[in-house]
Structure formats: structure tokens, C-alpha cells
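A.B. asks: Pasted the sequence and its predicted model underneath.
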Amino acid sequence: MVVPPFVMPALFYFQEAYNCTERNEEEFVDKMVMYYWGPCPTCAIATKFADEHGIALDLRDVEQVEPYNELLALGGDANKIPYLYDGAQLVEGIDAVMDRLKALA
């Protein structure tokens, strides 16, 4: 089978996104993962709350390629950050993220 050259980047992209999720599956067990963007003031509200209440988060900045690909592989959209992932469920948006964090506090 011959794959046209313009298809190769897309195949590589989706394979990398899949590999990111598969490779990091065990890491999600210890801490919840928060996908955020460093300069985002809304994300800062959630990270500050987690810090103040001793909630351990694995912070992953979607401006970096690997966290961005992980989020996409989980079905997220980097334009709708923050996201919280506990290994089973992806929680989207500041209201839902804060509700989840408050339940843990």
C-alpha cells in the first residue's frame, strides 16, 4: 500500500497522540492530571485552590506538544481549558473542575 505524502503527518500525529495516552496511563493513578495553559487566569484559580487545599495535581501545560497531544487523545479541546483527568473521567471547564476539587478538599 502506498500512502500519499500529505497523509503521513496526520498518521504520525494520531499515532503519537495514542502513544501519549498509553504511555502515561500508569501515571494517572497517583495524581489527578490538570491540563492547563500557564498564562490562563482561569486555570490559575483552580491551581491555586488545589495548592491551598493540599490537592496533588500533575500539571500539564497544553502549550507543550506532548500534553497537548495527550489532551486531544482523551477527547479534550485545548481551547476549553482547564481539564482535570483522574484516569477514568475527563472533567472540562472551570466550574466542573472547581466542583471536583472542592469535593476532594
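C.D. replies: Right, received. Where do you want to start? Since this is a predicted model, take the numbers as computed values, not measurements. Numbering: from 1, shown residues only.

A.B. asks: Could you use CA atoms for every contact and neighbour count after this?
C.D. replies: Fine.

A.B. asks: Okay, and residue 33 sits in which element?
C.D. replies: Taking DSSP states H and E as the definition, one finds residue 33 inside strand 32-36.

A.B. asks: try it against this one:
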Amino acid sequence: MHDIKRLRQHADEVKAAIARKGFDADVNSALALDERWRDLTKQGDELKAELNPASKAIGIAKKAGNDAQAEMDKARGIREQAAELDDQKRDLKAELETILLS
């Protein structure tokens, strides 16, 4: 299995080493998948950062006896987006691991 960190840092060297051994690994695809996975991870982290204040707003509204439905809808939407990103990340990770194992 190839190390994605090494691929990121030394892509040309890894490509040359793989070619010398007579193998054909799709390093460029692996790097593209890794970049997409890292982007989705960043987006997920940003969503989680949005969820914290939304959750706090729900608690404040409920404590004050106000309707918190808008805040709850916002939090639900954020959680759904985060879950979708997690699904996409899982699929990308599986595809990436398949390439790294070849």
C-alpha cells in the first residue's frame, strides 16, 4: 500500500519508482481523490463550527420560552449536510484506498 502523504510530497519520485518496477499506478487519480477528500473534510469541519452556535441558540430560545423551530430547522439542515459530506468522504476514501493498494 502506498502512503498518501508520501505521494503528496514526492509525487514524481513515486511515479518514477512505480514505473521502474513495471507497475501502473494511477498516482494522479489518487492525488485528486485525496484533495477532494481533504476539501470535504474542511467543509465538514466548517459545518460543525456552524452547528455549535445553532445548538446554543436553540437552548437559549427554549430557556427563554421562545419558539426555537427556526434554529432547530437550521441545525437539522447543518446535520444533514454534514451527514451527506461524511457519506461522500467514505466513498472517496474507499476509492482512494483501492488505488493505494494497487
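C.D. replies: Cool, got the structure. Bear in mind that the values here come from a model prediction, so they are computed numbers and not experimental data.

A.B. asks: TM-score of the superposed pair?
C.D. replies: Scored against TM-score structural alignment, normalised by the length of the second structure, the superposed chains reach a TM-score of 0.32; 52 aligned residues with a C-alpha RMSD of 3.9 Å.

A.B. asks: one step back: now do the strand holding residue 33 of the first structure: which elements does it pack against?
C.D. replies: strand 57-61, strand 83-85 (3 or more C-alpha pairs under 8 Å, 6 or more residues apart in numbering; DSSP states H and E).

A.B. asks: I'd like the next helix or strand past the shortest one.
C.D. replies: Using DSSP H and E, the helix or strand that follows strand 83-85 of the first structure in sequence is strand 90-92.

A.B. asks: Same check on the longest one?
C.D. replies: For strand 57-61 of the first structure, the succeeding helix or strand toward the C-terminus, using DSSP H and E, is helix 65-73.

A.B. asks: buried sites along that next one?
C.D. replies: 66-73 (16 or more other C-alpha atoms under 10 Å).

A.B. asks: Dump those into TSV; add distance to residue 46 of the first structure as well.
C.D. replies: Shown next, in TSV, are the buried residues of helix 65-73 of the first structure (distance: C-alpha to C-alpha, whole Å):
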residue	distance to residue 46 of the first structure
66	22
67	18
68	19
69	22
70	20
71	18
72	21
73	23
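
A.B. asks: Remind me which helix or strand residue 100 of the first structure belongs to.
C.D. replies: Residue 100 of the first structure belongs to helix 94-104, assigned by DSSP H and E.

A.B. asks: same thing with residue 50 of the second structure?
C.D. replies: Assigned by DSSP H and E, residue 50 of the second structure falls in helix 27-63.

A.B. asks: quick revisit: what is the orientation angle of the strand holding residue 33 of the first structure with strand 57-61?
C.D. replies: For strand 32-36 of the first structure against strand 57-61, the angle by axes from the mean of the first three to the mean of the last three C-alpha atoms, to 10 degrees is 30 degrees.

A.B. asks: quick one on the thing from earlier: so which of the helices and strands packed on strand 32-36 of the first structure is the most packed in?
C.D. replies: strand 83-85 (a mean of 23; mean count of other C-alpha atoms under 10 Å).

A.B. asks: Quick one: list the elements packing against that strand.
C.D. replies: Other elements packing on strand 83-85 of the first structure under the criterion 3+ C-alpha pairs under 8 Å, 6+ apart are strand 32-36, strand 90-92, helix 94-104.
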